[in-house]
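Student: my questions are about this predicted structure, shown below with the sequence.
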Amino acid sequence: MDELRPESREYLDGLFTPGQRIGGDPYTPYSWIDIVDVQEVAVIRLPSGRLVADSPWSAEPPHELALRVPPGTYPVEVSWSDVPSLINGCYFERRECAATRLRIRDEPVVTWELVLGVGEDPSGPRADRAGFEAEEAMGCFADATAWESLTAPFRRFLADLPGFGQPTGPGRDTEDLCEGYFELARDEEHRADLLAFGVPEGWAQVWAGRARDGEIAVIVVPGPVSTSPWD
């Protein structure tokens, strides 16, 4: 893969820095976002260290990352942004998820890399577009060994959807977090969890930040706010 461009590095470094303005021209309204807060959403269990980053709605085999993390429990954090909007001539700001990260180690990131999936060729034509199809503009972190059970609530929800003109079907068997921005599914048999979050419509990329010793410190998926320099 090509060397990370300076603007991409600046973007990734700033995603979890409160007070940072990201994207666009600072003198052009509505082309940037302000990072206002970083919040821990949940602690998830990854007993195998095999991490999936994919849409929980996907009917395809899960997008398991080629990298491994030490088996354990890890906090997932959200970076909140204030996004400028203009509707019917009125300006306002809305709170939105700028990015979601799995924090492996509490150490500064010194290098970033785009994370490939298992079996993907780092020299192949899609290496600079590594990621997953973001069905329903949703992604998740989950343990690969429990993927089928952890995504079962989403499959049941689709199966139970009513026909056109019928009342709304039952909700999903997941836990809502942060006023519905996140969904948590648990598998007590495998002692594993899945945390679902918003991502850009259509396609999402996964980035790993490494500490000075070369070990993975964080895994980041940018959120639905489209200001990234690789768009």
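Tutor: Structure received.
Student: use CA for all of it now, contacts and neighbours both
Tutor: Noted.
Student: quick one, what contacts I22?
Tutor: Neighbouring residues of I22 by CA atoms under 8 Å, 6 or more residues apart in numbering: 11, 14-15, 32-35, 227.
Student: what's the closest of those residues to S123?
Tutor: Y11 (24.3 Å; CA to CA).
Student: for the closest one, which three-state class applies?
Tutor: Judged by DSSP: H, G, I helix; E, B strand; the rest coil, the three-state class of Y11 is helix.
Student: pull the number of nearby residues for it.
Tutor: Y11 has 20 neighbours, counted by other CA atoms under 10 Å.
Student: list the contacts of it.
Tutor: Y11 touches 22-23, 228-229, counting by CA under 8 Å, 6+ apart.
Student: 10 Å instead, please
Tutor: With contact set as CA atoms under 10 Å, 6 or more residues apart in numbering, Y11 has these partners: 5, 20-23, 222, 227-230.
Student: R210 contacts A217, correct?
Tutor: Yes - in this structure, R210 is within contact of A217 by CA atoms under 10 Å, at 5.2 Å.
Student: before we go on, here's another structure to hold up against the first:
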Amino acid sequence: MPMTAPDYTRMFTPGTAFSYENGTTGTLAPVEVGELALPTGRIVACDPFVNLGTGDVQPFTVEVAPGRYPVQAAVATLLRPGAEPGPRPHTRVAAVRLLVRAEPATSWELALLPGQDPAELGEDEFFGYDVDAGTGCFYDASADSAFPGTEDEEGPVWAAMEAVGDGPAVFFAEGEDGHGLAGFTSGWGDGSYPTWIGRDAAGEVVCFVTDFFVAPVGPDPSA
């Protein structure tokens, strides 16, 4: 069967811990990326340094009401066995969510593009977007041409990314006509990553989450 979603609620809970087989441990903490305007409610997720402005990326088939929605990153701080925490911790963006409603998600489904059918997926397969420049993003479909210069390594997206400094590698770019773009590094780098839609008990969309496969978080063992 296709890949199933882990417990993303725990990913965005401060202090959630995980570990790898090599003994490296991780602790997750939510970081605010910015408030994203969605004037059409049609959401695009992609690598902005590859796809933004090309017109080649379609929005997801599930839309939300036009509005402004917060985007948050689940940032993992990693520590090797026997190492002491330093002044510049090793962090990775584990997942990012666009929060539509402040309600718990009780079910998850893959965010799809037109023409994609989950019934065609094999064991543990998923539909996702390709990352070739180590970066992902969310933006409204109407904003695709609002960030000129990106393809030439210029403009607001590049400026916002370069201004990150030593902090968690997330950024918010302001484009033309009030459009925004929430950007973030993609976990360990290039690859293909799924976006999931969380729904509440009434079936309403509460969030979109892109998973970068950094944190192997399952059910809370204390529950």
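Tutor: All right, it came through fine. As the structure is a prediction and not an experimental result, all values here were calculated from the model.
Student: fetch the TM-score of the aligned pair.
Tutor: With the length set by TM-score structural alignment, normalised by the length of the second structure, the two chains reach a TM-score of 0.78; 206 aligned residues with a CA RMSD of 3.0 Å.
Student: quick revisit: between R210 and A217 of the first structure, what contacts are shared?
Tutor: Counting by CA under 10 Å, 6+ apart, the contacts common to R210 of the first structure and A217 are 104-105, 107-111.
Student: write the PyMOL selection for whichever of these are buried.
Tutor: Selecting the buried subset of the shared contacts of R210 and A217 of the first structure in PyMOL, with 16 or more other CA atoms under 10 Å as the burial test, is done by:
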select buried, resi 104+107+109+111
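Student: out of the shared contacts of R210 and A217 of the first structure, which comes closest to G171 of the first structure?
Tutor: G171 of the first structure has its nearest neighbour among the shared contacts of R210 and A217 of the first structure in I104, at 31.8 Å by CA to CA.
Student: can you verify A95 of the second structure is assigned to a strand?
Tutor: Yes - when three-state DSSP is applied, A95 of the second structure is found to be in a strand.
Student: residue in the second structure paired with L67 of the first structure?
Tutor: Matched by TM-score structural alignment, L67 of the first structure corresponds to V62 in the second structure.
Student: which SSE is that match in?
Tutor: For V62 of the second structure, there is no helix or strand it lies in under DSSP states H and E.
Student: and the aligned partner of T17 of the first structure in the second structure, how many neighbours?
Tutor: Aligned against the second structure by TM-score structural alignment, T17 of the first structure finds its counterpart in T13. For T13 of the second structure, the neighbour count with other CA under 10 Å is 14.
Student: T13 of the second structure and Q72 touch, don't they?
Tutor: No - the criterion here is CA under 10 Å, and T13 of the second structure misses it with Q72 at 11.4 Å.
Student: P224 is in contact with E96 of the first structure, correct?
Tutor: Yes - taking contacts as CA under 10 Å, E96 of the first structure lies within contact range of P224: 7.9 Å.
Student: could you dump the shared contacts of R210 and A217 of the first structure into JSON lines with secondary structure added?
Tutor: Shown next, in JSON lines, are these (three-state DSSP):
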{"residue": "I104", "secondary structure": "coil"}
{"residue": "R105", "secondary structure": "coil"}
{"residue": "E107", "secondary structure": "coil"}
{"residue": "P108", "secondary structure": "coil"}
{"residue": "V109", "secondary structure": "coil"}
{"residue": "V110", "secondary structure": "coil"}
{"residue": "T111", "secondary structure": "strand"}
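Student: biggest helix in the second structure, by residue count?
Tutor: In the second structure, taking DSSP state H as the definition, the longest helix is helix 156-162.
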